[in-house]
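>>> Okay, predicted coordinates and the sequence, questions at the end:
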Amino acid sequence: MEQEVEFIPVEKSFFQQPTLQLAESLLGCLLVKETEEGTAAGFIVETEAYKGPMDRAAHSFNNRRTKRTEIMFHDAGHVYTYVMHTHCLVNVVSAEKDIPEAVLIRAVEPYEGIDLMIERRGGTSLKNLTSGPGKLTKALGITMEDYGRRFDEPPLYIGKGFTPKDISTGPRIGIDNSGEAKDYPWRFWVTGNEFVSR
């Protein structure tokens, strides 16, 4: 790792950038979760942007406001967790208050607490450890209890990591029934990184 890694949360202002820009800026950042078992962390290597009211793939499409999506209507930098097929997924709330947009963290490259992550994931290989949105939350110990926290303060936070040399973009994954939204190139990943989900 060429750049110095700091286990210090980013400033609140980091999250105050347009959603697509934030989805790119998160690449290379350190995602950290502190628990009683220890600290686990990894570099974010894949994200997906969801642009709220006008995005058929977003939970908040048409400004849909439910108990689940309520946190999306808060200001940028909040933690939006939800359960999908028994997996907890984690998102960074983006955009301004009352504009419900978010960035899904799809994959991280393991960095700290790797033994703990392997234990939580049942002894899987390193490459398979955090290469998907449900895998990374289980490995890092991110749960529904994190819903509504802020990413600029412990125990679940984003810190500075590295600056990717190349970033790739393409359509998001697993949203086939979302009309034209399935083709938006709103998935971002660190080009060539082996921990990207696919």
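Okay, I see it.

>>> going forward, measure contacts and count neighbours with C-alpha atoms only.
OK.

>>> where's residue 146 relative to residue 154, distance?
Distance of residue 146 to residue 154, computed by C-alpha to C-alpha, to the nearest Å: 11 Å.

>>> neighbour count winner among those two?
residue 146 (19 against 15; other C-alpha atoms under 10 Å).

>>> Is it correct that that one is in contact with residue 82?
No. Look at residue 146 against residue 82 with C-alpha atoms under 8 Å: they stay out of range, at 9.8 Å.

>>> who touches residue 8 in this structure?
Residues near residue 8 by C-alpha atoms under 8 Å, 6 or more residues apart in numbering: 158-160.

>>> typed the wrong thing, it's residue 194
By C-alpha under 8 Å, 6+ apart, residue 194 lies in contact with residue 127.

>>> Secondary structure class of it, three-state.
Assigned by DSSP: H, G, I helix; E, B strand; the rest coil, the conformation of residue 194 is coil.

>>> From residue 130, how far out is it?
10 Å.

>>> Dump the contacts of residue 8 to a markdown table, plus distance to residue 32, secondary structure and neighbour count.
Rendered in a markdown table, the data for the contacts of residue 8 read as follows (distance: C-alpha to C-alpha, whole Å; DSSP: H, G, I helix; E, B strand; the rest coil; neighbours: other C-alpha atoms under 10 Å):
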| residue | distance to residue 32 | secondary structure | neighbour count |
| --- | --- | --- | --- |
| 158 | 6 | strand | 29 |
| 159 | 7 | strand | 23 |
| 160 | 10 | coil | 19 |
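
>>> What is the burial count for the closest residue to residue 161 other than its chain neighbours?
In space, and not counting its chain neighbours, residue 161 is closest to residue 29: 4.5 Å by C-alpha to C-alpha, 6 or more residues apart in numbering. By other C-alpha under 10 Å, 21 other residues sit near residue 29.

>>> my guess is residue 29 contacts residue 164, does it?
No. Using C-alpha under 8 Å, residue 29 makes no contact with residue 164, being 9.5 Å away.

>>> Tell me the secondary structure of the residue lying closest to residue 142 once chain neighbours are set aside, please.
Nearest residue to residue 142 in three dimensions, chain neighbours excluded: residue 33, at 7.0 Å (C-alpha to C-alpha, 6+ apart). Classification of residue 33 using three-state DSSP returns strand.

>>> here comes the other one, which I'd like you to weigh against the first:
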Amino acid sequence: MLNQQIEFVRAFFDHQPTEKIAENCLGRKLIYDGPHGTVAAYIVEAEAYLGQNDSTAHAYHGRRTASNEPLYGEPGTVYIYSIHGRYLFDVVTQPKDVPQGILIRAGQPCDGIAIMEQNRNKHGVNLTNGPGKLMEAFGIHDMKMNQQYVNDCPIRMDLNHRLMPERVVASSRIGVNQSGPSANSPLRFYVAGNPYVSGMLKRDRLKNNGWKNN
């Protein structure tokens, strides 16, 4: 059963362009079985990183180090890294040794909200409207899950169910190296009108949070 589960995860994070996978993750529930209980959020924002040919990617020009080694793993491999003391969560999206992945940038809390609020000492939209905020709210402060598989470790994604966005927006990515040719590539995908999208203005927020029939 476990091998079947891993193969299912690999199949989801393979066989499609990374940007399509990033878009397809929107509306999926990201779940973490943490030390204080289970927390979860619907993914509302994700960015694609295209490996050797992407000037903003950790594997640009084939860069391979101990820290980015998880990117070279099988599809569905967890890649967590730290920036300015905060941890960010990526998933590998292509076959082994093709270092592409998606960064989960923001989520709409749905389970274990009290735990998340305690973890961050924040409430409302500011709880999870950024990649570092999301991991902090989940209570993830290390890279112990690196090179494990999504759904075969404490962090999981519900790949069988999905909230459907009314509209998905593609834009340039946030906080990337602006000096290279890929800086303005439209590889950031988000649910239009969802208040938990990073930088979403109040005037652009929708009452239904941007979901169909919700």
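Received, thanks. None of the values given here were measured: they were computed from a predicted structure.

>>> Post the TM-score for the overlay when you can.
Remark: TM-score between the superposed chains equals 0.91 [TM-score structural alignment, normalised by the length of structure 1]; 190 aligned residues with a C-alpha RMSD of 1.6 Å.

>>> just to revisit the earlier point, can you work out which residues contact both of residue 194 and residue 130 of structure 1?
In contact with both residue 194 of structure 1 and residue 130: no residue, using C-alpha under 8 Å, 6+ apart.

>>> Where does the residue nearest in space to the middle of structure 1 sit, in terms of helix or strand?
By C-alpha atoms, centre = their mean, the mean C-alpha position of structure 1 lies nearest to residue 105, the distance being 2.0 Å. Using DSSP states H and E, residue 105 of structure 1 maps to strand 101-112.

>>> So which bits of that strand are buried?
101-110, 112 (16 or more other C-alpha atoms under 10 Å).

>>> try stretch 119-131 of structure 1
Result for stretch 119-131 of structure 1 [16+ other C-alpha under 10 Å]: buried residues 120-121, 128-131.

>>> Ends of it, what's the gap?
One end of stretch 119-131 of structure 1 sits 16 Å from the other (C-alpha to C-alpha).

>>> How far off centre is that stretch?
18 Å (C-alpha atoms, centre = their mean, to the nearest Å).

>>> Now do the helices in structure 2.
Along structure 2, the stretches classed as helices by DSSP state H are 2-12, 18-25, 113-120, 131-138.

>>> average offset between the third one and structure 1?
Spelled out, it's helix 113-120 of structure 2. With mean C-alpha distance after the TM-score superposition for structure 1, helix 113-120 of structure 2 departs from structure 1 by a mean of 0.2 Å once superposed.

>>> Contacts for that helix next, please.
36-37, 39-40, 123, 127, 133, 136-139.

>>> Out of these, grab the one that's most surrounded.
Ranking the contacts of helix 113-120 of structure 2 using other C-alpha under 10 Å puts residue 138 first, with 31 neighbours.

>>> Counterpart of that residue over in structure 1?
Correspondence of residue 138 of structure 2 to structure 1, assessed by TM-score structural alignment: residue 140.

>>> wait, what's in contact with its match?
Residue 140 of structure 1 is in contact with 32-33, 40-41, 117, counting by C-alpha under 8 Å, 6+ apart.

>>> cool, and residue 123 of structure 2?
With contact taken as C-alpha under 8 Å, 6+ apart, residue 123 of structure 2 is in contact with residue 117.

>>> Could you measure from it over to residue 110 of structure 2?
Separation of residue 123 of structure 2 from residue 110 of structure 2 (C-alpha to C-alpha) stands at 13 Å.

>>> Now do the strands in structure 1.
In structure 1, the strands defined using DSSP state E lie at 30-35, 38-50, 79-84, 87-94, 101-112, 156-159, 167-170, 187-190.

>>> elements contacting the last one?
Applying 3 or more C-alpha pairs under 8 Å, 6 or more residues apart in numbering; DSSP states H and E, one finds that strand 187-190 of structure 1 makes contact with helix 19-25, strand 38-50, strand 167-170.

>>> Try it again at 6 Å.
Helices and strands touching strand 187-190 of structure 1, by 3 or more C-alpha pairs under 6 Å, 6 or more residues apart in numbering; DSSP states H and E, are strand 38-50, strand 167-170.

>>> winner for burial among the ones you listed?
Mean neighbour count (mean count of other C-alpha atoms under 10 Å) peaks for strand 38-50 among these, with a mean of 25.

>>> and the angle for that one with strand 101-112?
With axes from the mean of the first three to the mean of the last three C-alpha atoms, to 10 degrees defining the directions, strand 38-50 of structure 1 sits at 150 degrees from strand 101-112.

>>> Distance of the closest residue in space to residue 67 of structure 2 that isn't next to it in sequence relative to residue 131 of structure 2?
Excluding the flanking residues, the one nearest residue 67 of structure 2 by C-alpha to C-alpha, 6+ apart is residue 81, at 7.7 Å. Relative to residue 131 of structure 2, residue 81 of structure 2 is positioned 11 Å away (C-alpha to C-alpha).

>>> shared neighbours of these two, anything?
Here residue 81 of structure 2 and residue 131 have residue 88 as joint contacts, going by C-alpha atoms under 6 Å, 6 or more residues apart in numbering.

>>> and those two? which has more neighbours close in?
Taking other C-alpha under 10 Å, residue 81 of structure 2 and residue 131 do not tie; residue 131 has more neighbours (22 against 17).

>>> And the aligned partner of residue 120 of structure 2 in structure 1, how far from residue 115 of structure 1?
Residue correspondence to structure 1 (TM-score structural alignment): residue 120 of structure 2 is matched to residue 121. The spacing between residue 121 of structure 1 and residue 115 of structure 1, counted by C-alpha to C-alpha, is 10 Å.
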